[in-house]
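Engineer: need a structure here:
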Amino acid sequence: MSTANGTTTPGTGLDTALLTRVTAAVRTAGDLLRERHIPHPRGVALDEIVAEIHANDNAVLDVLKAPLMAARPGARWAEDELEGGALPPGEWWIVDPAEGNINHVHGMSDWAVTATLVRDNRPVLTVVHLPPTGDWYTAVAGQGARLNGAPLRVSAKTDLGAALVGTGQARPGEDERTFHRIGASVTQLLVHGLVVRVSVPATLQLIHVAAGRMDAFWQFSDVRSGLVAGALLVAEAGGTVTDTRGNPWDLASGDFLATAAGIHTAAVSVLSSVA
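Structural biologist: The predicted model follows:
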């Protein structure tokens, strides 16, 4: 994956056949999630909303987990999609059966299904399917990033002052210090950037960075499922993926920054000052 110096490390043993199998599994899961979608909120009280979120997750995992495990024998499954931090060595599937689940249960259209194969804490293959539009984003380490089969490329911008950037919270109920950091970082990027988007989920902002529609995304979190797919897509589209201080990013990193290469240094300069 691309790092601060722009180098890449190709995946080993990852081929077109595996990507095809993963894409088919994710798209089947996406069809099910689309069938569950209705254009108005499901649930009013917190416990009702949480129940709807869990119902989406359980329904999609019922059709997604088995084909992914069969596609890569020996890979293990990261069970909790909201967990962060490094995983034990080897290959792991990190899956979000309803990325943007909160949007789905509120009748919105910005949600997806994601599946990412991680090797030794580095994403090496990913598929992101957007059922409302039918689009699918794919990347394999060392082989580029694609939207519906067409190559992706990050923005060519070099001026942070002209940049459209974004952030958001990773999960409800994060600690107050994290919320203060988010607020302070938004203020700094409002001063130094052009426009700041604050929304969820992370993956749906990161696909815009990979496609050159946005120029940077950062998050003060290590939630794996929201970052690994977009990290690989941005890196394989020619972007730079680090932590907010410019150090190479992996699952052990405490925070995250993905940018078009031309504004990375400026973005680090701004974000690294946020305490």
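Engineer: all contacts plus neighbour counts: C-alpha atoms, from now on.
Structural biologist: Noted.
Engineer: P89 belongs to a strand?
Structural biologist: No: P89 is assigned coil when assessed by DSSP: H, G, I helix; E, B strand; the rest coil, not a strand.
Engineer: Counting neighbours, what do you get for the spatially closest residue to it that is not a sequence neighbour?
Structural biologist: In this structure, P89 finds its nearest non-sequential neighbour in D120, 4.8 Å apart by CA to CA, 6 or more residues apart in numbering. Residues near D120, counting by other CA atoms under 10 Å, number 15.
Engineer: Same check on G13?
Structural biologist: G13: 6 neighbours (other CA under 10 Å).
Engineer: Helix or strand for it, just tell me which one.
Structural biologist: In the assignment (DSSP states H and E), G13 maps to no helix and no strand.
Engineer: do V124 as well
Structural biologist: strand 122-130.
Engineer: what's the answer for T138, then?
Structural biologist: Using DSSP H and E, T138 maps to strand 135-140.
Engineer: related to what we said a few turns ago, quick check: which helices or strands does the strand holding V124 pack against?
Structural biologist: Using 3 or more CA pairs under 8 Å, 6 or more residues apart in numbering; DSSP states H and E as the contact test, the elements touching strand 122-130 are helix 16-35, strand 112-119, strand 135-140, helix 224-236.
Engineer: can you list the residues that contact that strand?
Structural biologist: Outside of strand 122-130, the residues within contact range by CA atoms under 8 Å, 6 or more residues apart in numbering are 1, 10-11, 14, 19, 22-23, 26-27, 30, 111-118, 135-141, 228-229, 231-233, 250-251.
Engineer: can you give me the helices for this structure?
Structural biologist: All helices of the chain, identified by DSSP state H, fall at 16-35, 46-71, 101-105, 176-192, 202-210, 224-236, 264-271.
Engineer: Can I get those in CSV including mean neighbour count?
Structural biologist: Listed next are those as CSV, based on neighbours: other CA atoms under 10 Å:
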stretch, mean neighbour count
helix 16-35, 19
helix 46-71, 16
helix 101-105, 22
helix 176-192, 16
helix 202-210, 26
helix 224-236, 30
helix 264-271, 19
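Engineer: one more to line up against the first:
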Amino acid sequence: MKAHSEPMTDNATRRDRSTASAEDESLLPAVVAALTAAGKRLVDRFSTAPRLESRADVLAALGANDVVSLEALREPLSRARPEARWVEDELECGPLPQGEWWVVDTVEGNINHVHGMTDWSVTATLVRDNEPVLAVVHLPLTGDTYTARKGAGAYLGTRRLQASTKSELDAAFVGTGQARPDEDKETHRRIGESVTAMLGSALVLRVSVPATLQLIQVAAGRMDVFWQYSQVRSGLAAGALLVAEAGGAVTDTRGNPWSFASEDFLAAAPQLHAGAVNVLSTIR
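Structural biologist: As a prediction, the model looks like this:
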């Protein structure tokens, strides 16, 4: 009997994974529809001629956008996956309790939206036992929708994505940015030192927010490397899955496996990952 116990367990595990994968696939249309509805509301609020005069004005505009988008997202996502709990604070860091969670950014790049810039999106990631298993990133102004499921690839619409095939860091288009406003001085130091280090190693460097809109470029092979210090789950979860499913490497800046418990984040084209680690691992 013992000779059959391990294969039986393996078969059961494969069946469980297969069932979960099928359920996740059937979930995708509902997630895309919810993000599209939220995006339409945000487009209606978008202006390329903003009227912001103070920090209070900025914070009020950010909050109003979050409320409008959340109203379109929470009910349909909760209905689509009733078992999944909801992360209330989009700036939260660290591991989640076991089980399923919706990690959502109601306006990823909200700061850009309220200032009349076009680099913003709506994102939702289903996290199961601290592992992203389904992600959708919707760009309302272009209508582009990026999707990924664990083990099933990453897509822009129906086109499968593939990370860059570059092999030399001195040919790379790389990027980084803040995780959130009011980072501590130590994080500012690490960002600055990493930018200086990469300016001497890569071809071109971009510093911008939000993280997700750089990570979709890495997944699509348009950019080659992205890293970020500190952790904000909602800014990394979707992009991490997209890059991994597009064949990219996702680790921390020292090359260790990335998780929500990691101190920092690195996503890179597979042949550039070692070179990026060599540069960034010197930053302490």
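Engineer: related to what we said a few turns ago, just tell me what the residue nearest to P89 of the first structure corresponds to in the second structure.
Structural biologist: In the second structure, the residue matched to D120 of the first structure (TM-score structural alignment) is D129.
Engineer: now V228 of the first structure
Structural biologist: That one, V228 of the first structure, aligns with A237 by TM-score structural alignment.
Engineer: Surely its match is in contact with N130?
Structural biologist: No: with contact defined as CA atoms under 8 Å, A237 of the second structure does not count as touching N130 (9.8 Å).
Engineer: And for A246 of the second structure, the neighbour number?
Structural biologist: 25.
Engineer: returning to what we had before: turn the helices of the first structure into CSV, including distance to D255 of the first structure.
Structural biologist: Compiled in CSV, those are given as follows (distance: least, CA to CA, whole Å):
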stretch, distance to D255 of the first structure
helix 16-35, 27
helix 46-71, 25
helix 101-105, 22
helix 176-192, 11
helix 202-210, 13
helix 224-236, 10
helix 264-271, 11
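Engineer: Identify whichever of these lies nearest to G85 of the first structure.
Structural biologist: helix 224-236 (7.2 Å; CA to CA).
Engineer: Can you name every helix or strand that the closest one contacts?
Structural biologist: Using 3+ CA pairs under 8 Å, 6+ apart: helix 224-236 of the first structure touches strand 91-99, strand 112-119, strand 122-130, strand 135-140, strand 145-147, helix 202-210, strand 240-242, strand 256-259.
Engineer: quick one, which of the ones you listed is nearest to E176 of the first structure?
Structural biologist: Of all these, strand 256-259 sits nearest to E176 of the first structure, with 18.4 Å by CA to CA.
Engineer: In the second structure, which residues correspond to the closest one?
Structural biologist: Alignment of strand 256-259 of the first structure against the second structure: residues 265-268, by TM-score structural alignment.
Engineer: try stretch 148-166 of the first structure
Structural biologist: Using TM-score structural alignment, stretch 148-166 of the first structure pairs with 157-175 in the second structure.
Engineer: Start and end of the matching stretch, how far apart?
Structural biologist: With CA to CA, to the nearest Å as the measure, the ends of stretch 157-175 of the second structure fall 24 Å from one another.
Engineer: And stretch 218-234 of the second structure, how far out from the chain middle?
Structural biologist: Centroid displacement of stretch 218-234 of the second structure relative to its chain, using CA atoms, centre = their mean, to the nearest Å, is 7 Å.
Engineer: end-to-end on it?
Structural biologist: The first residue of stretch 218-234 of the second structure is 17 Å away from its last residue (CA to CA).
Engineer: Please apply the same query to stretch 184-202 of the first structure.
Structural biologist: Distance between the boundary residues of stretch 184-202 of the first structure (CA to CA) amounts to 19 Å.
Engineer: go on, stretch 158-165 of the first structure?
Structural biologist: End-to-end distance for stretch 158-165 of the first structure: 13 Å, by CA to CA.
Engineer: And for that stretch, what's in contact with it?
Structural biologist: 157, 189, 192-197, 214-217, 261-263, 266-267.
Engineer: Let's see that with 6 Å instead.
Structural biologist: Stretch 158-165 of the first structure has contacts (CA atoms under 6 Å, 6 or more residues apart in numbering) with H192, G193, L194, V195, V196, M214, D215, A216, F217, G262, I263.
Engineer: With stretch 238-250 of the second structure instead?
Structural biologist: Taking CA under 6 Å, 6+ apart as the rule, stretch 238-250 of the second structure contacts 125, 135, 148, 153-154, 161-163, 212, 215, 219, 266-270.
Engineer: for the residue positioned nearest the centre of the first structure, what are its contacts?
Structural biologist: In the first structure, the residue lying closest to the centroid (CA atoms, centre = their mean) is T203, at 3.2 Å. Going by CA under 6 Å, 6+ apart, T203 of the first structure touches G226, G230.
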